[in-house]
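In: Output the structure for:
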Amino acid sequence: MRTTFIYIIFTLISSCSTDETKLEKALRLAGNNRHELEKVLHHYSQKPADSLQLHAARFIIENMPGHYTLAGKEIEQFKEKIHADTSVSYFAKKLLEISISNIESIQKNAQKTEDVENIKSEFLIRHIDRSIERFITCPWLRDIPIDIFMEYVLPYRFEHEQPELWIDSLRITPDAWKEINASGIAKYAAWNNIEKLDLTRSEPLFHKDQIIQWLQQDIYDMCQHSALKDLFKSRASALPATIDFIPNFANRNGFHYWNRIISPEIKKISMRGTLERKAAKIYRKTYSLQNEIIPLKGEYIPEFFQKSFYKDVSDGLGSPLLVA
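Out: As a prediction, this is how the structure comes out:
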């Protein structure tokens, strides 16, 4: 019944000319890789039963322009070090790759490889199939609106790391599933026990001193990277999540980033900091392209506001106070 309803809704949505234009733009930007993306759309357009997968494919592809992988000599050197340690889990290795791609000094010496020009059909199909499988089987996603699933569960990347099928390697352990099901309220157990959701191949982590030696800093003492760590675990656990951030406090210098679980069951956010800090604006990282700001002739637009994947959520969250 749910699948039939979703199919009807998606059929209506797919008739929107704005969406068609957005999708066609992405396919045009794909250049020689267009046939790979069209393979994905064709794969899911053969049967009405695949309507949910087709909608997911459209969402991913039409919002793909602007997402990219960073590559370069420095990043490759770090990756060699990361994967040379066979005692460390896949989770820790992939997390450090994600974090390295978000370090400004490393970004400056790297080259961009656009997803839309390089992502292959086999990768997207596998990722979409596994994501939809989670959508159907995870009780806490049962009543989640489809737009929340698309934006906060479906995306295949976190920052500018090399795309790979982490979704095949990381899943909730059988023991954690038993605990969720034994609670008697499986639909809500994941939201209420986020910290207890153990993942396969998620331990141990790199030794702290080893990371400091490589990067000359402890990145996980920084809120940006701590938030990435929490986001990676949340989404690998099929929890709708993203990163919210305050780029500048209203009453003092500084900024703050945190992992944000997106759920109708979580009405308020709580954050901890030092002293009293008030937010002027709160932004959210998205996978989907936000409205593009087109400057008037000769108008200067600060770099921050040229970002394609930041959404202003200040009105929705209010201006929280961070307390010690």
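
In: CA only for contacts and neighbour counts going forward, please
Out: Noted.

In: So which residues of the protein form strands?
Out: All strands of the chain, identified by DSSP state E, fall at 68-71, 111-114, 241-246, 256-261, 277-278, 283-285, 310-312, 321-322.

In: Kindly present the ones you listed as TSV, with separate columns for mean neighbour count and distance to residue 104.
Out: Below are these laid out as TSV (neighbours: other C-alpha atoms under 10 Å; distance: least, C-alpha to C-alpha, whole Å):
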stretch	mean neighbour count	distance to residue 104
strand 68-71	20	12
strand 111-114	15	13
strand 241-246	23	17
strand 256-261	21	16
strand 277-278	20	25
strand 283-285	19	17
strand 310-312	18	18
strand 321-322	16	26
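
In: wait, which of those strands is closest to residue 22?
Out: Taking C-alpha to C-alpha, strand 111-114 is the member of the strands of the chain nearest to residue 22, at 16.9 Å.

In: Summarise which helices and strands the closest one is packed against.
Out: Applying 3 or more C-alpha pairs under 8 Å, 6 or more residues apart in numbering; DSSP states H and E, one finds that strand 111-114 makes contact with strand 68-71.

In: any residues touching the strand it packs on, and which ones?
Out: Strand 68-71 has contacts (C-alpha atoms under 8 Å, 6 or more residues apart in numbering) with 101, 107, 110-115, 160-163.

In: One more, so I can put them side by side:
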Amino acid sequence: MNKKIVECFLFVCLLLFLFLSCTNHMQERVVVALNFSKDNKQELEKVLSYYKGQSSKLKAAQFLIANMPYHYTYIGWEIDTLKQLKKRSITEGKISEEVIQRWNYFNFMHLPREYDIHKISSAYLIENIDLAFEVWENRPWSKYYSFEDFCEYILAYRIEDEPLESWRRKYYDRYMPILDSLYQGTDVMEAAQKMADYLKTEGFAHYNDFSLPHLGPLFLLDSRVGYCRENCDIRNACCRHSYFYGFLRDSSKL
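Out: Here you go, the predicted model:
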């Protein structure tokens, strides 16, 4: 047999092996996640069943479920109270020293954690996946990025430890028309810069008081207050609904 033919055959076999290995590894991670989900297993299985026959969306669902065991929300009335105090500071211009001293030693990391995989609903995941794909398929610059990039930077339904919220539709409805009015071209850099400039006009109040987890996209949608972290979180959510993948890797560019 010709040496080149043999080398090509072995190369194809290697690629096939690597593909099957990655596929099997993902399946194993999904199984582990489902076993960890306890009473919520049926909700996750509904998502996998819903996308049966839709290869890309099924893979996206598997990606989210496989990574889900690591993600959680801190819960406690203290967080809601402090968020409202931050919100009030927008209109009052500051937070009183008395309030700051009262909460100065509070540490949210001592609060209970609620894991996504024990609570998340099939409806939530399906909405998130469908809207993420809608953006990916309709933005002209998305064709330059791979499915792996899409899963890693656009598909995710949360940033870190913020509340589990259905935020994507609200950001889509609010900012998609604005982006369309600002830019109709195909250059992702220019489109992202237009949106970044617009977001600056909405303002942001920097208050570093209190120890809090990420405040969450729905809170930030109408309450522009928090750490520098929250300012980045707003831009992150806007990037995800517009598929500004390149800027998600370095939010400082916004």
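
In: wait, which of the contacts of strand 68-71 of structure 1 is closest to residue 123 of structure 1?
Out: For the contacts of strand 68-71 of structure 1, the nearest to residue 123 of structure 1 is residue 163 (8.8 Å; C-alpha to C-alpha).

In: Would you agree that closest one is in contact with residue 124?
Out: No. Under the criterion of C-alpha atoms under 8 Å, residue 163 of structure 1 is not in contact with residue 124, lying 10.1 Å apart.

In: Between those two, tell me which one has more neighbours.
Out: residue 124 (21 against 16; other C-alpha atoms under 10 Å).

In: Name the nearest residue to the alignment partner in structure 2 of residue 125 of structure 1, sequence neighbours excluded.
Out: Matched by TM-score structural alignment, residue 125 of structure 1 corresponds to residue 126 in structure 2. Sequence neighbours aside, residue 47 is the residue nearest to residue 126 of structure 2 in space, at 6.6 Å (criterion: C-alpha to C-alpha, 6 or more residues apart in numbering).

In: Residue 124 is in contact with the one you found, correct?
Out: No. With contacts counted by C-alpha under 8 Å, residue 47 of structure 2 stays clear of residue 124, the gap being 9.6 Å.

In: The two: which is more packed in?
Out: residue 47 (22 against 15).

In: Trace that one over to structure 1, please.
Out: Using TM-score structural alignment, residue 47 of structure 2 pairs with residue 40 in structure 1.

In: what's the answer for residue 221 of structure 2, then?
Out: That one, residue 221 of structure 2, aligns with nothing by TM-score structural alignment.

In: and residue 221 of structure 2, how many neighbours does it have?
Out: Neighbours of residue 221 of structure 2 (other C-alpha under 10 Å): 15.

In: Kindly report the same for residue 141 of structure 2.
Out: Count around residue 141 of structure 2 with other C-alpha under 10 Å applied: 19.

In: what sits against it?
Out: Counting by C-alpha under 8 Å, 6+ apart, residue 141 of structure 2 makes contact with 186-188.

In: any idea which of these is closest to residue 79 of structure 2?
Out: The nearest one, if we look at the contacts of residue 141 of structure 2 relative to residue 79 of structure 2 and count by C-alpha to C-alpha, is residue 188, at 36.8 Å.
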